[in-house]
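J.: what's the 3D shape of this:
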Amino acid sequence: MKKIVIIGNGIAGVTLAQQVRRLSNHSLLIISSETDYFFSRTALMYVYMGHLRADQLKPVEDWYWPENQIELKRDYVMQVNTTQKQLQLQSGETISYDILVIASGSKSNTFNWPGQNLAGVQGLYSWQDLETMEAITPKVKRAIVVGGGLIGIELTEMFLSRCIPVTFLVREKSFWSSVLPAEESAMVTRHIQSHHVDLRLETELAEILPDEAGQVRAVRTKKGEEIAGEFVGLAVGVHPNIDFLKNSGIALDKGVLVNAFFETNVPDVYAIGDCAQYVNPPTGRKPVEPLWYAGRQHGEALAHNLCGQKTPYQPGVWFNSAKFFDIEYQVYGEVNREPQPDEAHLYWEHPKGKKSIRICYDKASNRVKGFNLMGIRYRHDVCARWIKSNTPIQEVLKNLRQANFDPEFFKRYEPELLRQYNQLHPSAPITANKVKKLFGLK
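T.: Take a look at the predicted model:
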């Protein structure tokens, strides 16, 4: 039996601990300075909005940890001594380990803007960020959100739920156009504006201005505009939380450098989740993947490696999801902003502009490469199977209703996509296969 110490109680570290416990009797200790217990980070916004209580963010009950012999420690790791296999904690305690797993997550980005350290300026990542935001809210007459990504839209929705107006600064010509194709980006842009958000496109932050008490009072843009506000939310991405690992001997770049087994350059030291950086990324993946889904997969994969089932990490088909106010977004596989020379995109959008389906496929082989869904839910397993098995677009369209995850009596839009395909290919039209209902009834 070995002593496994995990730094970080996010989805990666906790998934690892749970899976190791399922597979072995190794000693397990999770250290976190953020909270006593694992919580659902993706649901922080719903506590602020009043949809959930703080205690409802805990995916498992408190008794689970002692019952499964997983020790939890609330403390901050100050230093890692890989020679002696010891951790020095802020409390003064020294912890020894046989195996160390770094799952320390991310920190919000800042870009050395003048005034970025003023009271009332922050990101949204940690539990402490939520507490700080809650404390300052009574003083906020207008919030300013900087950055056109998923955290930016969450911050905007949070303040609107408290009837606080928001000015939203986005560098691009259209919201999240660095990720979304033009049509979906335009859809989300319209949707944000329909919620009475003061959306400033092609606008960048220059500096944050203080009042006499050292609180934020306004921002100045690179266009020279001054916008008053008592809160500035910085939503310009995240970076691996690895400052405490300097001088540890563990190889670092943007994150902790790991191979396909999540091994670092130091024996018995591993890294997973947001803080890990692949030396050789899996095909189609970025070196750092700050995603909830990736963190969970990392934890599952490393658990098997630590318990005698050593296999390289194989992430499978890419998947992500989000929500832009009430428009749900899902992406499966590879969907580029613009079709590559060897690709074609089949795109349908509802006349009301709040639902769309996009299928990316290879021109030569017709194999499906990816799906983008807006306002429509598709089944993960079905889409992933089609992509993984190189299913032709024609076969996918014939059976597309199999993927639809919306409730039974919701309107189906797959016939619209099929009709559109047939208009583009009149010489070889296709017909949808019939879908069997429950108990074999049609």
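J.: contacts and neighbour counts: CA atoms only from here.
T.: Will do.
J.: Can you tell me, leaving aside adjacent residues, what's nearest to the residue nearest to the spatial centre of the chain?
T.: Most central residue of the chain, judged by C-alpha distance to the mean C-alpha position with C-alpha atoms, centre = their mean, is Leu291 at 3.6 Å. Leaving aside its sequence neighbours, Leu291 sits nearest to Asp274 (C-alpha to C-alpha, 6 or more residues apart in numbering; 6.9 Å).
J.: go on, Asn109?
T.: Closest to Asn109 by C-alpha to C-alpha, 6+ apart is Val238, at 4.9 Å.
J.: need the contact list for the one you found.
T.: When contacts are counted by C-alpha atoms under 8 Å, 6 or more residues apart in numbering, Val238 touches 106-109, 290.
J.: and what of Met49?
T.: Met49 touches 158, 161-162, counting by C-alpha under 8 Å, 6+ apart.
J.: those strands in the stretch 51-200 of the chain, which residues are they?
T.: Secondary structure of the stretch 51-200 of the chain, counting by DSSP state E, counting those that start in this stretch: strands at 70-74, 77-81, 86-89, 94-96, 99-102, 106-108, 121-122, 143-146, 166-170, 198-201.
J.: Out of the ones you listed, which one sits most buried?
T.: Most buried of those by mean neighbour count (mean count of other C-alpha atoms under 10 Å) is strand 143-146; its value is a mean of 27.
J.: Please list the outside residues in contact with that strand.
T.: So strand 143-146 is contacted by 152, 155-156, 159, 164-170, 204-205, 229-236 (C-alpha under 8 Å, 6+ apart).
J.: mind redoing it with 6 Å?
T.: Residues outside strand 143-146 that contact it (C-alpha atoms under 6 Å, 6 or more residues apart in numbering) are 166-169, 229, 231-235.
J.: Kindly report the same for stretch 315-326.
T.: So stretch 315-326 is contacted by 329-333, 384 (C-alpha under 6 Å, 6+ apart).
J.: Next, format the residues you listed as CSV and append secondary structure and neighbour count.
T.: As requested, those are exported to CSV (DSSP: H, G, I helix; E, B strand; the rest coil; neighbours: other C-alpha atoms under 10 Å):
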residue, secondary structure, neighbour count
Tyr329, strand, 19
Gln330, strand, 20
Val331, strand, 22
Tyr332, strand, 23
Gly333, strand, 23
Ala384, helix, 20
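J.: for comparison, sequence B:
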Amino acid sequence: MQKIVIIGNGVAGITAARNIRKLSNDQITVISGETDHFFSRTALMYIYMGHMKYENTKPYEDWFWGENNIDLKRAWVQSIDFDKKEIRFDGSETMAYDKLILATGSQSNKFGWPGQDLDGVQGLYSYQDLELMEKNTQNVDRAVILGGGLIGVEMAEMLHSRHIPVTYLIREEHFWGNMLPKEEATLIDNHLAKHGIDLRQETELEEILDDGNGKVKGIKTKSGEIIDCQFVGLTVGVHPNIDLIKKSKVEVDRGILVDENLQTNIPDVYAIGDCAQLKNAPSHRRPIEAVWYVGRMMGEAVARTVTGQPTKYQPGIWFNSAKFFDIEYQNYGVVLPECPEDSASFYWECDDKEKCIKIIYKKETLEVRGVNLFGIRNRHEVWDKWLSEKRPLDYIISNLPEANFDPEFYKHWEGEIQKKFNGEFPDQQVSVRKKGFLEKIFA
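T.: Here you go, the predicted structure:
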């Protein structure tokens, strides 16, 4: 029986622990200094907003770990001796391992702005960040958020739920402009404005201002504008948390470098989740992908490898999902901010300006490469199948009802989407689905 130690109790580390237990009787220890138990990191915002309590974010009861013979240790690791296969904690305490899995996650980016370490300035990634935000936003008259990404919009919604006015600075022309095409980005710009968010496009931070007592009192933009505020959210992305091994024998780049089996250059040492960087990523995926389902898939793969069944990490079609206040977003396949030269796009937007679909396809063959959906729910397994089978645009438009995942009493939009397609592609006509009784009622 071998001793397997996992550093990090996020979705990657815990998925690895659970699957190792399914496959073996090996001794398993999960180490984390953040919390006693695994929790859903994506639910942090709902604790702040009062929709959930911390205990509601734990997918497993506290007794689960003892019942499954998975040891949990609440501690911060200080160093690792890879020659001795030994982990060192504060003081003189150590722990030996036979195989080690690094699942240390991400940490918030900072770019050296003057004042970025003042009280009232923070990112949002860990449970400790949530506790700090609870403290920092007491009696706040205005907040400023920097960075047009998913964590930033979550923070904006959190503050909005407590009626704290928010000014949101983004460098790009539109929100999430480095990820979304112009039409979708504009739709989200307008949605944020509808919710009272003061969105400042193409605005960069110069410095964060000190009130003289080490606390933020405002910010100054590069154009010289002063915005008074008592809280600044730094949400300009995250990067792999590799501080623990940065100066060790483990090879690193932006993340911990791993091969297709998620093994580092050190025997019996693996890395998974946000902290891992694939040396040879598949052409349709990025070397570092800080999304929860990647951590889950890596955890499943590494569990088989460390228990004697070497398994390559083989991610399938890219997908992602998020929520922008009231608008749900789904992405399958590749949709870039600028359409590739060999491709074109089909775009439909609802009159309410809160629902749209964009499909990217190859010009010559009409093969679909990716889709963005806003305000319309579709089935993951259907889009995964269509993209894997390289289905053409006319086929997908004809069969859109098959993908719909909206509840029964929601209005469905496939008929309008199909009509627009027929108008743009007179030589590729598809059958327009007739409106049903419920659609007439809710139209």
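J.: Put together CSV for the contacts of strand 143-146 of the first structure, with distance to Trp176 of the first structure on each row.
T.: Listed next are these as CSV, based on distance: C-alpha to C-alpha, whole Å:
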residue, distance to Trp176 of the first structure
Val166, 18
Thr167, 16
Phe168, 13
Leu169, 12
Gly229, 23
Phe231, 22
Val232, 19
Gly233, 17
Leu234, 15
Ala235, 12
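J.: mean deviation of the longest helix along the first structure from the second structure?
T.: Determined from DSSP state H, the single longest helix within the first structure is helix 292-306. Superposed on the second structure, helix 292-306 of the first structure shows a mean distance to its aligned partners of 1.2 Å (mean C-alpha distance after the TM-score superposition for the first structure).
J.: residues in contact with that helix?
T.: So helix 292-306 of the first structure is contacted by 11-12, 15-16, 19-20, 272-273 (C-alpha under 6 Å, 6+ apart).
J.: how does it look with 7 Å?
T.: 11-13, 15-16, 19-20, 261-262, 272-274, 310-311, 313 (C-alpha atoms under 7 Å, 6 or more residues apart in numbering).
J.: Quick one: name whatever helix or strand follows that helix.
T.: Moving toward the C-terminus from helix 292-306 of the first structure, the next helix or strand (DSSP states H and E) is strand 319-324.
J.: which residues of the second structure does that following strand align to?
T.: Residues 319-324 of the second structure are the counterpart of strand 319-324 of the first structure, counting by TM-score structural alignment.
J.: Now the matching stretch: buried residues?
T.: By 16 or more other C-alpha atoms under 10 Å, the buried positions in stretch 319-324 of the second structure come out as 319, 324.
J.: who are the neighbours in contact with the closest residue to Leu180 of the first structure other than its chain neighbours?
T.: Excluding its sequence neighbours, the residue lying closest to Leu180 of the first structure (C-alpha to C-alpha, 6+ apart) is Arg337, at 5.5 Å. Taking C-alpha under 7 Å, 6+ apart as the criterion, Arg337 of the first structure is in contact with 179-182.
J.: Could you pull out the buried residues of stretch 41-61 of the second structure?
T.: Result for stretch 41-61 of the second structure [16+ other C-alpha under 10 Å]: buried residues 43-48, 57.
J.: Show me the helices in the stretch 151-300 of the first structure, by range?
T.: 182-194, 292-306 (DSSP state H, counting those that start in this stretch).
J.: Which member of the contacts of Arg337 of the first structure is positioned nearest Arg220 of the first structure?
T.: Val179 (26.7 Å; C-alpha to C-alpha).
J.: ok, now how distant is the closest one from Gln18 of the first structure?
T.: 33 Å (C-alpha to C-alpha, to the nearest Å).
J.: and those two? which has more neighbours close in?
T.: When neighbours are counted by other C-alpha atoms under 10 Å, Val179 of the first structure and Gln18 differ, and Gln18 comes out ahead with 17 against 14.
J.: and the more buried one, what pairs with it in the second structure?
T.: So, by TM-score structural alignment, Gln18 of the first structure is matched to Arg18.
J.: coming back round to it: please list only the buried members of the contacts of Arg337 of the first structure.
T.: Buried, going by 16+ other C-alpha under 10 Å: 180-181, out of these.
J.: Using JSON lines, please lay out the contacts of Arg337 of the first structure together with distance to Pro138 of the first structure.
T.: Formatted as JSON lines, these follow (distance: C-alpha to C-alpha, whole Å):
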{"residue": "Val179", "distance to Pro138 of the first structure": "35"}
{"residue": "Leu180", "distance to Pro138 of the first structure": "35"}
{"residue": "Pro181", "distance to Pro138 of the first structure": "38"}
{"residue": "Ala182", "distance to Pro138 of the first structure": "38"}
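J.: Farthest-apart pair in the contacts of Arg337 of the first structure, please.
T.: Longest span within these, C-alpha to C-alpha: Val179 and Ala182, 9.3 Å.
J.: related to what we said a few turns ago, and among the helices of the stretch 151-300 of the first structure, the most buried is which?
T.: helix 292-306 (a mean of 22).
J.: Just the angle for that helix relative to strand 319-324, thanks.
T.: 150 degrees (axes from the mean of the first three to the mean of the last three C-alpha atoms, to 10 degrees).
J.: what's helix 292-306 of the first structure aligned against in the second structure?
T.: Going by TM-score structural alignment: helix 292-306 of the first structure matches residues 292-306.
J.: Give the full set of residues in contact with the equivalent of Gly375 of the first structure over in the second structure.
T.: Under the alignment defined by TM-score structural alignment, Gly375 of the first structure corresponds to Gly375 in the second structure. Gly375 of the second structure sits next to 327-329, 354-356 when contact means C-alpha under 7 Å, 6+ apart.
J.: go again using 6 Å as the cut-off
T.: 327-328, 355.
J.: Please apply the same query to Trp113 of the second structure.
T.: Applying C-alpha under 6 Å, 6+ apart, the residues near Trp113 of the second structure are Glu207.
J.: circling back: quick one: the match of Gln18 of the first structure and Phe39 of the second structure, what's the gap?
T.: Distance from Arg18 of the second structure to Phe39 of the second structure, by C-alpha to C-alpha: 14 Å.
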